[in-house]
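Q: structural data only, the sequence is not supplied:
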C-alpha cells in the first residue's frame, strides 16, 4: 500500500509539473513509457500496401512512334552499302528530305567510296541549296570532276550552266580584278616544288585534255598465203637461129589476210601555255612533279615575275593561287 501510494503521488507530481510544459512534457512522459502514447497515435490501422504520392509528379512516358528517328550515317560506311553510284546518290537524296546534314554527309560518302561520276545528278535541283551554302561543296565538285577524267574545260561549261561560281584560269588571267578571291578549277601538272619556311610554292603548268585514235585488234586474225608455179616448153623459129625449143617455169605468189579491229582513243594532256604559282598550306609528298592533278584553288591575283617592273603594264605576270584541294584524274573520261 505504501508503494502504491508513493507511486500515485509521484504520478500526481509529474502531471502538475507538465501542465505548463505543453507538448514537451507529454513527450517526456511518452519517453518514460508512462502513457501508451504509441498506442494512441496508431489507433487507426494503416494498409501497408498503400503508398504516398510523389512530391513531384513524373512526366508521362513518351508514346512509341511508328516512324524511327533517322540515325546519322557513318560517312565512311554509307557509300559502301550500294553497288552503283546512282543507287547511292538516290539513297542520299532520300535522306536529305529528312535531314539536310545527314543527306549531305551521305552524298560525300558516295563520292568517297564509289566511282561517282554523276555530275548531272549532283547539279540537279535536289542539291542546289547544299551546293550554295556548304563550305566544302566546291571540293566535292572538284573530286567528281577528277573521277570523270579531269576534262576541266568541258566540266566548267556544265557548272556555269547551273550557275555554280567556279571558274577557269584563263578567265582569271583576263580579268584579275573580277575573279580575285573566287574559286578556280584547272587541270595542271606540277613542274617544280620549292619550300619556304614550311609553306611550299608549286609551279603549275596548265594542261588541256585531248585524245588520239588507234586501232585495237578484236577477235582472231586470219592469213592465207598461196604460191602457183607454171612451167612449159615453147617451139618455133627464133629469128636467124632457125627452129629452137625454149623451156622454163613461172611462179606467182598470192597473200591474203583478214583481221577485225576496233577504234580506241587514248587520253593525252597537252600544255595550254598558261602557268601559275600555287601555295600549299604544308609540304605534301604526294603532290609530286611530273604528275597531273585536278586542282581547286582560290585566285589571289597576278604577281610580276622576277626581273619585271611593277609599274610596267607589259611586264610578265603570273597568277598566284592558294590551293584548297587536289585530286588525281581518272584515266577514263566520262563525256
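A: Yep, that arrived. Quick caveat, the model's predicted, so the values are computed rather than measured.

Q: contacts and neighbour counts: CA atoms only from here.
A: Noted.

Q: and the top helix by length along the chain, what's buried?
A: Longest helix in the chain, counting residues (DSSP state H): helix 2-18. For helix 2-18, the neighbour count (16 or more other C-alpha atoms under 10 Å) marks residue 18 as buried.

Q: distance from the helix or strand harbouring residue 101 to the middle of the chain?
A: Assessed by DSSP states H and E, residue 101 sits inside helix 100-113. In terms of C-alpha atoms, centre = their mean, to the nearest Å, the centre of helix 100-113 is set 7 Å apart from its chain centre.

Q: name the residues that touch it?
A: With contact meaning C-alpha atoms under 8 Å, 6 or more residues apart in numbering, helix 100-113 is reached by 72-80, 85, 88-89, 92-97, 116, 130, 140, 143-144.

Q: please apply the same query to stretch 122-140.
A: The contact list for stretch 122-140, computed with C-alpha under 8 Å, 6+ apart, reads 93, 104, 108, 111, 159, 162, 164, 166, 183, 296, 324-325.

Q: and for stretch 256-272?
A: Contacts to stretch 256-272, defined as C-alpha under 8 Å, 6+ apart, come from residues 205-225, 331-333.

Q: ok, the residue most central in space within the chain to residue 92 distance?
A: By C-alpha atoms, centre = their mean, the chain has its centre lying nearest to residue 108, at 3.5 Å. Distance, residue 108 to residue 92, using C-alpha to C-alpha, to the nearest Å: 9 Å.

Q: buried sites along the helix or strand where residue 321 lies?
A: Secondary structure assignment for residue 321, by DSSP H and E: strand 317-327. Neighbour-count burial for strand 317-327, counted by 16+ other C-alpha under 10 Å, picks out 317, 319-327.

Q: relative to residue 247, which of those residues is nearest.
A: residue 327 (78.1 Å; C-alpha to C-alpha).

Q: the closest one reaches residue 287, doesn't it?
A: No: checked against C-alpha atoms under 8 Å, the pair residue 327 and residue 287 is beyond contact range at 9.5 Å.

Q: if you count neighbours, what's buried in the strand or helix carrying residue 128?
A: Counting by DSSP H and E, the element that carries residue 128 is helix 128-133. By 16+ other C-alpha under 10 Å, the buried positions in helix 128-133 come out as 130-131.

Q: toward the C-terminus, what is the element adjacent to that helix?
A: Scanning forward in sequence from helix 128-133 by DSSP H and E, the next helix or strand is helix 137-147.

Q: what's the spacing between that next one and its chain's center?
A: Distance of helix 137-147 from the chain centroid (C-alpha atoms, centre = their mean) equals 8 Å.

Q: comparison target, given below:
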C-alpha cells in the first residue's frame, strides 16, 4: 500500500493500551454487599478494587455489586466497576450505560476508554454499539460522522475499528495510516452430526465370438462401474468477516507502540483533530484529498465472537 507522507508535520497525543461472556450466578450476590447506612464506607485509598472483583467472576453480578456502592461512595463504586471490566469477560454494555453510571461515564477521564474496552470485548461491532451509546447521549462518535462534519466533531472522541496499513516514526512519536473496517456476516453451510458414505461396485463380464478373414476368434472382457453416495445434514452458520469501508485516517501516537501491528483489527479510541489536505498525486496537482487526523487515546483487540 503506497501512501503520501511527506506533506505532514504532525504532533502527537495519546497512548496505547491493550485488550479482551456471561451466566448469572445469583448465589454469588450474597458474598459481599455495600456498607449499610450505619457503617462508614472505606476510603478510596483503603478500598481494594481488585480483591472486590475477584469475589465475582460473573460480570453481571460484579457490576450489580459495584452499583450498590454508589449511594455511599461514588469513588469506590467507580473503582469497583473498572475492576469488574478489567477482571471479567465484561460484555454488559446495557448495564454499563444505564442511568446509574451515566454521571461517571460523562465526567470521569477514563469513562470513554472503559466504554471502548467493553465494545471490544463484545466483538467490536462499533456501528451497532455506537447506536446504543447515542440512545443514552454518551459522546462517542463514528469516523464517518467526523468526516462528514469536521467542524462539529473536532475535539470529540471517535471510536473506530481499523487496521494499521503503514507506520512512520520520528523520534519517539509515531504516525499510523489507519484503514477503517466493518463487520459483515457471511453465511456458510456447516455439517451437523455424522456423514454417511456408501460405495457400490458393479462388474459385467462377457465374451464375443466371430469369423474374420483370418479365421474364427473370441474376445473376452469386463466392465466395472462404481457408484458413490454421501448423506449428511447441514445447518446455516454465519461468520463475521472484516472488510474495508473505504475510509482512512492518520493516527498519532505520543510514543512508538510495537503492539499495534499491521494487518490486525483494533478498536481505537481517539480524539478527532480535524482534516488535513494531502499533497497532489502529480506535479500538476497542488492539493490532494483531505484525510482525518486522530490522536490515539487507547486501543483494544476485539473479541472474535460478537455480542448483539
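A: All right, it came through fine. Keep in mind that what you see is a predicted model, and the values were worked out from it rather than measured.

Q: care to give me the TM-score?
A: Scored by TM-score structural alignment, normalised by the length of the second structure, the superposition of the two chains gives a TM-score of 0.75; 257 aligned residues with a C-alpha RMSD of 2.8 Å.

Q: just the strands in the stretch 201-335 of the first structure please.
A: Ranges of strands in the stretch 201-335 of the first structure, per DSSP state E, counting those that start in this stretch, are 201-217, 222-237, 243-258, 261-279, 292-304, 317-327.

Q: any idea which of these is most buried?
A: Among these, strand 292-304 has the highest mean neighbour count (mean count of other C-alpha atoms under 10 Å), at a mean of 22.

Q: quick one: contacts for the aligned partner of residue 251 of the second structure in the first structure?
A: Alignment note (TM-score structural alignment): residue 251 of the second structure maps to residue 278 of the first structure. Residues in contact with residue 278 of the first structure (C-alpha under 8 Å, 6+ apart) are 201-204, 320-323.

Q: returning to that earlier point: relative to the second structure, which residues correspond to the helix holding residue 101 of the first structure?
A: With TM-score structural alignment as the criterion, helix 100-113 of the first structure aligns to 74-87.

Q: for the matching stretch, buried residues please.
A: For stretch 74-87 of the second structure, the neighbour count (16+ other C-alpha under 10 Å) marks 74, 76-87 as buried.

Q: about what we covered before: after the helix holding residue 101 of the first structure, which helix or strand is next?
A: Sequence order places helix 119-122 as the next helix or strand after helix 100-113 of the first structure, per DSSP H and E.

Q: that following helix vs the second structure, average offset?
A: For helix 119-122 of the first structure, the mean deviation from the second structure after alignment is 0.6 Å (mean C-alpha distance after the TM-score superposition for the first structure).

Q: what lines up with residue 221 of the first structure in the second structure?
A: Per TM-score structural alignment, residue 221 of the first structure is aligned with residue 195.

Q: can you report how many residues lie near its match?
A: Using other C-alpha atoms under 10 Å, residue 195 of the second structure is surrounded by 11 other residues.

Q: please name the residues that touch it.
A: Residue 195 of the second structure touches 230-233, counting by C-alpha under 8 Å, 6+ apart.

Q: read off where the helix holding residue 128 of the first structure ends up in the second structure.
A: Aligning helix 128-133 of the first structure against the second structure (TM-score structural alignment) gives residues 102-107.

Q: confirm residue 30 of the first structure sits in a helix?
A: Yes: assessed with DSSP: H, G, I helix; E, B strand; the rest coil, residue 30 of the first structure lies in a helix.

Q: surely it touches residue 37?
A: Yes: using C-alpha under 8 Å, residue 30 of the first structure is in contact with residue 37, at 5.7 Å.

Q: residue 146 of the second structure -> the first structure?
A: Here residue 146 of the second structure is matched to residue 172 in the first structure, going by TM-score structural alignment.

Q: err, residue 63 of the second structure, not the other one
A: Match for residue 63 of the second structure (TM-score structural alignment): residue 89.

Q: and its match, helix, strand or coil?
A: On the three-state scheme (three-state DSSP), residue 89 of the first structure is labelled helix.

Q: how close does it sit to residue 220 of the first structure?
A: Using C-alpha to C-alpha, we find residue 89 of the first structure at a distance of 42 Å from residue 220 of the first structure.

Q: likewise residue 211 of the first structure?
A: Using C-alpha to C-alpha, residue 211 of the first structure is found at 27 Å from residue 220 of the first structure.

Q: before we move on, what about residue 114 of the first structure?
A: Look at residue 114 of the first structure and residue 220 of the first structure: by C-alpha to C-alpha, they are 36 Å apart.

Q: and for residue 263 of the first structure?
A: Residue 263 of the first structure sits 16 Å away from residue 220 of the first structure, going by C-alpha to C-alpha.

Q: try residue 213 of the first structure
A: Going from residue 213 of the first structure to residue 220 of the first structure by C-alpha to C-alpha gives 21 Å.

Q: re the thing from before, in the second structure, which of the contacts of residue 278 of the first structure still touch?
A: Counting by both residues aligned by TM-score structural alignment, their matches' C-alpha atoms under 8 Å, the second structure reproduces these contacts from the contacts of residue 278 of the first structure: 201-204, 320-323.

Q: about what we covered before: TSV please, covering the buried residues of stretch 74-87 of the second structure and showing distance to residue 38 of the second structure.
A: Putting the buried residues of stretch 74-87 of the second structure into TSV (distance: C-alpha to C-alpha, whole Å) gives the following:
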residue	distance to residue 38 of the second structure
74	17
76	17
77	18
78	22
79	22
80	21
81	23
82	26
83	26
84	26
85	29
86	31
87	30
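
Q: nearest to residue 39 of the second structure, of those?
A: Using C-alpha to C-alpha, residue 76 comes nearest to residue 39 of the second structure of these, at 14.6 Å.
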